[in-house]
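Participant: The sequence isn't on hand, but the structure is:
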């Protein structure tokens, strides 16, 4: 586990640390106080991953293609 702020992590970084946190919690070899801290960190990492995935999905959904399959620009997500 790192001390890096979760809101500065990429999706990949947050997912990797979340896997580490889950592994520690599943093993159950962590003191109760540390488990609570790990759980809180895991919840923040999960939220970060969900946010980054939603951002990526919105970018993909906003791409429009012309008749030849070439991107023509971005369409507001609200119009989809």
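Facilitator: Everything's here; your move. Computed from a predicted structure; not experimentally measured.
Participant: okay, CA-based contacts and neighbour counts for the rest of this
Facilitator: OK.
Participant: Assumed residue 51 was part of a strand.
Facilitator: No. Following the definition DSSP: H, G, I helix; E, B strand; the rest coil, residue 51 is helix and is not counted among the residues of a strand.
Participant: and here's the other structure:
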């Protein structure tokens, strides 16, 4: 089964996968290479999820009238 790019996952699916990665890593049964690969995937999922959450918070703020002149902007996480 092909792994979807983090940006193509819903927020909920990304968080579920991130939770699964944490559980796998906590078992201590992964090799160093597997752990690093999972860690990298986890970082990607966390960054994309954070961006989606920030966009949702911004949208809610605008809808609630906290800043009527604010515009939604696309959030790009810093490249590492």
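Facilitator: Yep, that arrived. The structure presented is a predicted model; accordingly, all values stated were derived computationally and were not measured.
Participant: Could you tell me the TM-score of the two chains?
Facilitator: TM-score of the superposed chains, computed with TM-score structural alignment, normalised by the length of the first structure, equals 0.78; 69 aligned residues with a Cα RMSD of 1.8 Å.
Participant: which ones are touching the most centrally placed residue in the first structure?
Facilitator: A centroid search over the first structure (Cα atoms, centre = their mean) returns residue 49, at 1.1 Å, as the residue closest to the centre. Each residue near residue 49 of the first structure by Cα atoms under 8 Å, 6 or more residues apart in numbering is listed here: 11, 14, 15.
Participant: And it, what's its match in the second structure?
Facilitator: Counting by TM-score structural alignment, residue 49 of the first structure lines up with residue 49 in the second structure.
Participant: what's the spacing between its match and residue 10 of the second structure?
Facilitator: Distance, residue 49 of the second structure to residue 10 of the second structure, using Cα to Cα, to the nearest Å: 8 Å.
Participant: one step back: identify, from the contacts of residue 49 of the first structure, the entry nearest to residue 27 of the first structure.
Facilitator: Minimum distance to residue 27 of the first structure across the contacts of residue 49 of the first structure is 18.4 Å, recorded for residue 15 (Cα to Cα).
Participant: and the closest one, what pairs with it in the second structure?
Facilitator: Counting by TM-score structural alignment, residue 15 of the first structure lines up with residue 15 in the second structure.
Participant: Pull the residues that contact the strand or helix carrying that match.
Facilitator: Here residue 15 of the second structure is covered by helix 11-27, with elements defined by DSSP states H and E. Defining contact as Cα under 8 Å, 6+ apart, one finds that helix 11-27 of the second structure is touched by 6, 30, 35, 38, 39, 42, 45, 46, 49, 52, 53.
Participant: Would you convert these into CSV that also reports distance to residue 68 of the second structure and secondary structure?
Facilitator: Putting those into CSV (distance: Cα to Cα, whole Å; DSSP: H, G, I helix; E, B strand; the rest coil) gives the following:
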residue, distance to residue 68 of the second structure, secondary structure
6, 31, helix
30, 49, coil
35, 45, helix
38, 41, helix
39, 39, helix
42, 35, helix
45, 31, helix
46, 29, helix
49, 25, helix
52, 21, helix
53, 20, helix
